[in-house]
Structure formats: structure tokens, C-alpha cells
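K.L.:
compute the structure for the input listed below.
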Amino acid sequence: MNRLLIVAIIVVFLLLGLRIAQKYERAIVFRLGRYVGQRGPGLYWIIPFIERRVTVDIRTKTVELEQQETITKDSVPSR
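P.N.:
I've put the predicted structure just below:
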């Protein structure tokens, strides 16, 4: 009974640390607040309650900007 409880606690501890990063994400891992490295994409493991991850999206984002008018040296407006 005691061994079964210990094994169950170890299995739960190991499963708590499993993480997955998508192919467009990277995980920045901090151990006790200090940078340790980056993980991903795919399945990786962190130490539960000691390491923390911050997920960063690395996809390119486009933003719509309105067209601006500029003036050249000879004071001719151009777009």
C-alpha cells in the first residue's frame, strides 16, 4: 500500500511537468526566476513548482497602416 502511494505520487509529479509547444510557439523556461533556455516545438518537460514557462508566438503579424503623404526636397508631394 505504501509503495503504491509513493509510485502514484511520482507518476503524478512527472505528468505535471509535461508541456507541449506548437510549431509556431517557443517556450522560454525560467528556473526560480532565472532564464534557463528555450524549448519547443513539441513535447518537453519542466520541473513542476520550480520552473516556469512563458510561451512566445513567433508568427509574423501584419498591421494595416494608412498611407502617408511625403514631400520631396523640391516640395513636390508624393505618395
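K.L.:
going forward, measure contacts and count neighbours with C-alpha atoms only.
P.N.:
Fine.
K.L.:
which strand or helix spans Val12?
P.N.:
Using DSSP states H and E, Val12 sits within helix 2-16.
K.L.:
any chance you could map the strands in the protein?
P.N.:
For the chain, applying DSSP state E gives strands covering 18-21, 25-31, 34-39, 42-45, 51-57, 70-71, 77-78.
K.L.:
show me what the fourth one is packed up against.
P.N.:
Contacts defined by 3 or more C-alpha pairs under 8 Å, 6 or more residues apart in numbering; DSSP states H and E place strand 42-45 against strand 18-21.
K.L.:
report all helices and strands that the strand it packs on contacts.
P.N.:
Using 3+ C-alpha pairs under 8 Å, 6+ apart: strand 18-21 touches strand 42-45.
K.L.:
please give me the structure for this one as well, since I'd like to look at both together:
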Amino acid sequence: MDQTDKKVLLLELGVGEMTPSIIKLPFWELTAKNENVFYACLNQESSHRPEHLRGRSLYLQGDLAESLAALRQERSIAANIK
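P.N.:
Next up is the predicted model:
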């Protein structure tokens, strides 16, 4: 991450616990190394956020399709408020 002054959201969608070294661990490492990075995970399965990223991470449990549809609807409502 060359531009450390920019805020970055690492959004992990639907990644299971079977192969954490491919996505989870690199995301956790990037978040731990840069104070401008925030890690968020959305998964249908129950999981946990890493204790060392407390305050800089978020775990949401739910259906990905339903969550994205709700975000789209919120975005549409917000656009009409302007």
C-alpha cells in the first residue's frame, strides 16, 4: 500500500474458514500494519473478528445477496433525498 494517507476498506465477502491464508490472513496483516485500513467481513457462517484488530474491524453475519440488496436499497433512498 503505497498511499498510506488514504483510507481503505478491506471488504471480505463470503470467505469461509477453510483456507484463511489465502484471503483472511493477508487482510488482517494489511489492517494491522496500516492505521488507515479497516477490515470488514460479511459471511453467512458464524465467525469472529481478530482480537488484535478490535476497533478496526467489523464482522457481519448474514446472507450476502440479502445484505447487498439492502445496501442497494439504502443507496437508492439516499440518492433520492438530495
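K.L.:
now what about the TM-score between them?
P.N.:
Laid over one another, the chains give 0.22 as their TM-score (TM-score structural alignment, normalised by the length of structure 1), with 31 aligned residues with a C-alpha RMSD of 3.8 Å.
K.L.:
and the strands of structure 1, which is most packed in?
P.N.:
Neighbour counts (mean count of other C-alpha atoms under 10 Å) averaged over each of those peak at strand 25-31, with a mean of 18.
K.L.:
that one relative to strand 51-57, how many degrees between them?
P.N.:
Relative orientation of strand 25-31 of structure 1 versus strand 51-57 (axes from the mean of the first three to the mean of the last three C-alpha atoms, to 10 degrees): 160 degrees.
K.L.:
tell me what angle strand 25-31 of structure 1 forms with strand 34-39.
P.N.:
Strand 25-31 of structure 1 runs at 150 degrees relative to strand 34-39, counting by the same axes, to 10 degrees.
K.L.:
buried residues in the helix or strand containing Ala32 of structure 2?
P.N.:
For Ala32 of structure 2, the host element (DSSP H and E) is helix 24-33. Residues 24, 27-28, 30-32 are the ones in helix 24-33 of structure 2 that count as buried (16 or more other C-alpha atoms under 10 Å).
K.L.:
from those, which is closest to Leu42 of structure 2?
P.N.:
The shortest gap between Leu42 of structure 2 and any of these belongs to Lys24, at 11.9 Å (C-alpha to C-alpha).
K.L.:
measure the closest one to Ala78 of structure 2 for me?
P.N.:
The gap separating Lys24 of structure 2 from Ala78 of structure 2 is 32 Å, by C-alpha to C-alpha, to the nearest Å.
K.L.:
again, but for Leu42 of structure 2
P.N.:
22 Å.
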